[in-house]
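1. make a model of this:
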Amino acid sequence: MNQRLTGRVALVAGGTRGASRAIAVELARAGAFVYVTGRTTEENRSEVGRPETIDGTVRLIERAGGKGVAIRVDHLRPEQVRALAERIDAEQGGLDILVDGLWGGDGYLEWAKPVWEHSLEASLRMIRLGIDAHIITSHHLLPLLIRRPGGLVVELTDGTREYNATFRKGTSLAFYVAKAAAHHVALAEAEELRPHGGTAVAVTPGWLRSEAMLDEFGVTEENWRDALPGQPHFCVSESPTFVGRTVAALAADEDHGRFTGETLSSGWLAQVYGIDDVDGSRPDAWRYLVEVADAGKPADATGYR
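-> Next up is the predicted model:
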């Protein structure tokens, strides 16, 4: 990226692990100063219960030659988000990039249970994590972003707009609504930012080799293909770095406003910007899922990565 984001200030909300962590690292590698927020630190863990921390994300940023700071924030607590905005305002005077990767709700998903059988408490918690936290964050942080021309908001989600146009069978009502809502949040933010020269998009990675997914399959990033005998369609998976690189390229694009209001996938962005994954491939997971996995065809990523 040739330090194309030098002088830019970014906030990655929910940058503890997975796609958000990788995006924080790649934005910093490209020169941006990155604020990383989340609930899990070396001293405290969130309800997710995993070992990754926001402090660890900043260590990865520094290892990549970038600069950033970790701030523990529960984005469902408006007073904490307000304090975060005040701190960024005092230290930077504005914000150029807001990546909202807040979630942490996978543990509440009871697969394939109808709403009347699914835990109501768990359903409502997913809505809070996937929608309420995003709106609270936008309320307090967008006033900083509109101060600077060319501001960019990225709402992370799961699935393209086309894929989420119908119910995600096998998930649950609340999970589906929480993820599909990102498309509409980005669309609304795009209209509200338009008079200020800002851009808002939703971005979805493909089948992500997140820390949790690798643990689920009992593999590492180095030997992830060992999971294929048990889950053949995992052949189209991508590293978190892939979506991180594509979002950094989007942020550095002076004409990113042409995408405002759209939902973009890592695979599509990779084609636009000529981005490769860490293994030199370009996975196009959502096209693969429609044309191969959901079509009942044998696993074969030829032509999809």
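2. all contacts plus neighbour counts: C-alpha atoms, from now on.
-> Fine.
3. and the longest helix along the chain, what's buried?
-> Criterion DSSP state H: the longest helix present in the chain is helix 173-193. Buried residues in helix 173-193, counting neighbours by 16 or more other C-alpha atoms under 10 Å, are found at 173-187, 189-190, 193.
4. also stretch 85-94?
-> Buried-residue list, stretch 85-94, by 16+ other C-alpha under 10 Å: 85-86, 88, 94.
5. with stretch 281-298 instead?
-> 282-289, 292-293.
6. dump those to JSON lines, plus distance to Thr157 and secondary structure.
-> Compiled in JSON lines, the buried residues of stretch 281-298 are given as follows (distance: C-alpha to C-alpha, whole Å; DSSP: H, G, I helix; E, B strand; the rest coil):
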{"residue": "Arg282", "distance to Thr157": "20", "secondary structure": "coil"}
{"residue": "Pro283", "distance to Thr157": "17", "secondary structure": "coil"}
{"residue": "Asp284", "distance to Thr157": "16", "secondary structure": "coil"}
{"residue": "Ala285", "distance to Thr157": "14", "secondary structure": "helix"}
{"residue": "Trp286", "distance to Thr157": "13", "secondary structure": "helix"}
{"residue": "Arg287", "distance to Thr157": "16", "secondary structure": "helix"}
{"residue": "Tyr288", "distance to Thr157": "18", "secondary structure": "helix"}
{"residue": "Leu289", "distance to Thr157": "16", "secondary structure": "helix"}
{"residue": "Val292", "distance to Thr157": "22", "secondary structure": "helix"}
{"residue": "Ala293", "distance to Thr157": "20", "secondary structure": "helix"}
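7. one more, for comparison:
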Amino acid sequence: MNTDKPLQGHIALVAGATRGGGRGIAVELGAAGATVYVTGRSSRSGASEMGRPETIEDTAERVSAAGGTGIAVRVDHSDQQQVRTLLERIATEQDGRLDVLVNAVWGGDPLVDWEHPMWEQDLETGIRLLRQAVETHIVTSRHALPLMVARGRGLVVEVTDGNTARYRGTVFYDLAKSSVIRLAQAQAAELRPHGVAAVAITPGFLRSEAVLDHFGVTEDNWRDAVSQDPHFAHSETPAYLGRAVAALAADPRVMDKSGRALSTAGLYPEYGFTDADGTRPDFAAYWAVALQDEFGPLGEPL
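-> So this is what the prediction gives:
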């Protein structure tokens, strides 16, 4: 194995790689040498309803610049035919090989109601969030897993927010993020006899493009926002999440972790990766010191 490029020759699909954690994972898989299919709805050929500037082509170019091969494919993962066509393409172009599937589709920020209890929320919007954030993962796994099962190896990663049973503040968001953890556990149980691992993973306080915009800063001057929110000092970049996933994908003993809900902070001591600036943020540790009295303990991993 090339230790500088441990995923050289590996094929990955990162569903929902336009921005945020998905983009960070795609780029770091590329840095480890993988060929990465980068999918999402935001393309240079047309924006999604998110209305943001990031595109799948931007991400694919970053994958290639990092040392991998990025392939952008515009896909709406709620559309079964589009997903089926995508996996048929991967099978054809890669001789049936798929080593890593990352279900990172989200796009739910405009749909989350943080202000009202469930009985005062718009039901159609809440159900749409669940379809966007959970059904898309199910559809993608359904069509991707046969490639992994046929080869008797692979890794499925479900990206979530939080890896404990602690309530996440509003019902539909909580259901979405906890559901994909359960989906990882269910896939792990069914895939274990076939040598395929499945895990869920959460970042800490993720410094995504949208979060940076919220605070009115960029990655270059992000610390200026700490005056607005002191907790932001303990945030992490999408690269940190990406390096965690790349480490899992390169671990020959990853089956030992199958079925678990993991975190960036829980994995860096084992794998030794750092964030983009060389630091090792640990939001769970910070929570225990600074936030637990106010908000309660995070709880044990699911």
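8. report the TM-score for the pair.
-> The TM-score (TM-score structural alignment, normalised by the length of the second structure) is 0.94; 292 aligned residues with a C-alpha RMSD of 1.3 Å.
9. what's stretch 123-137 of the first structure aligned against in the second structure?
-> The alignment of stretch 123-137 of the first structure onto the second structure (TM-score structural alignment) spans residues 126-140.
10. who touches the matching stretch?
-> Applying C-alpha atoms under 8 Å, 6 or more residues apart in numbering, the external contacts of stretch 126-140 of the second structure come out as 15, 77-78, 80, 83, 103-108, 111-112, 158, 172-173, 175-177, 179-180, 183.
11. tabulate the buried residues of stretch 281-298 of the first structure (CSV), appending distance to Trp207 of the first structure.
-> Shown next, in CSV, are these (distance: C-alpha to C-alpha, whole Å):
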residue, distance to Trp207 of the first structure
Arg282, 12
Pro283, 9
Asp284, 9
Ala285, 6
Trp286, 8
Arg287, 11
Tyr288, 10
Leu289, 9
Val292, 14
Ala293, 12
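12. what's the matching range in the second structure for stretch 199-212 of the first structure?
-> By TM-score structural alignment, stretch 199-212 of the first structure lines up with residues 197-210 in the second structure.
13. mind listing what's buried along the matching stretch?
-> Buried residues in stretch 197-210 of the second structure (16+ other C-alpha under 10 Å): 197-209.
14. again with stretch 61-79 of the first structure
-> Quick answer for stretch 61-79 of the first structure (16+ other C-alpha under 10 Å): 61-62, 66-76, 78.
15. restricted to strands, list those.
-> Secondary structure from DSSP state E places 67-72 of the buried residues of stretch 61-79 of the first structure in strands.
16. neighbours around the residue in the second structure that Val272 of the first structure lines up against, how many?
-> Using TM-score structural alignment, the partner of Val272 of the first structure in the second structure is Glu270. Neighbourhood size, Glu270 of the second structure [other C-alpha atoms under 10 Å]: 9.
17. same check on Thr166 of the first structure?
-> That count, for Thr166 of the first structure with other C-alpha under 10 Å as the rule, works out to 10.
18. how close does it sit to Thr137 of the first structure?
-> Separation of Thr166 of the first structure from Thr137 of the first structure (C-alpha to C-alpha, to the nearest Å): 28 Å.
19. before we move on, what about Leu124 of the first structure?
-> Taking C-alpha to C-alpha, one finds Leu124 of the first structure at 18 Å from Thr137 of the first structure.
20. please apply the same query to Arg50 of the first structure.
-> Arg50 of the first structure is 23 Å from Thr137 of the first structure, by C-alpha to C-alpha.
21. those two: which has the busier surroundings?
-> Thr137 (23 against 13).
22. am I right that the more buried one is in a helix?
-> Yes - assessed by DSSP: H, G, I helix; E, B strand; the rest coil, Thr137 of the first structure belongs to a helix.
23. check the mean deviation of stretch 80-93 of the second structure from the first structure.
-> Superposed on the first structure, stretch 80-93 of the second structure shows a mean distance to its aligned partners of 0.7 Å (mean C-alpha distance after the TM-score superposition for the first structure).
24. so which bit of the first structure is that stretch matched to?
-> The aligned range for stretch 80-93 of the second structure is 78-91, by TM-score structural alignment.
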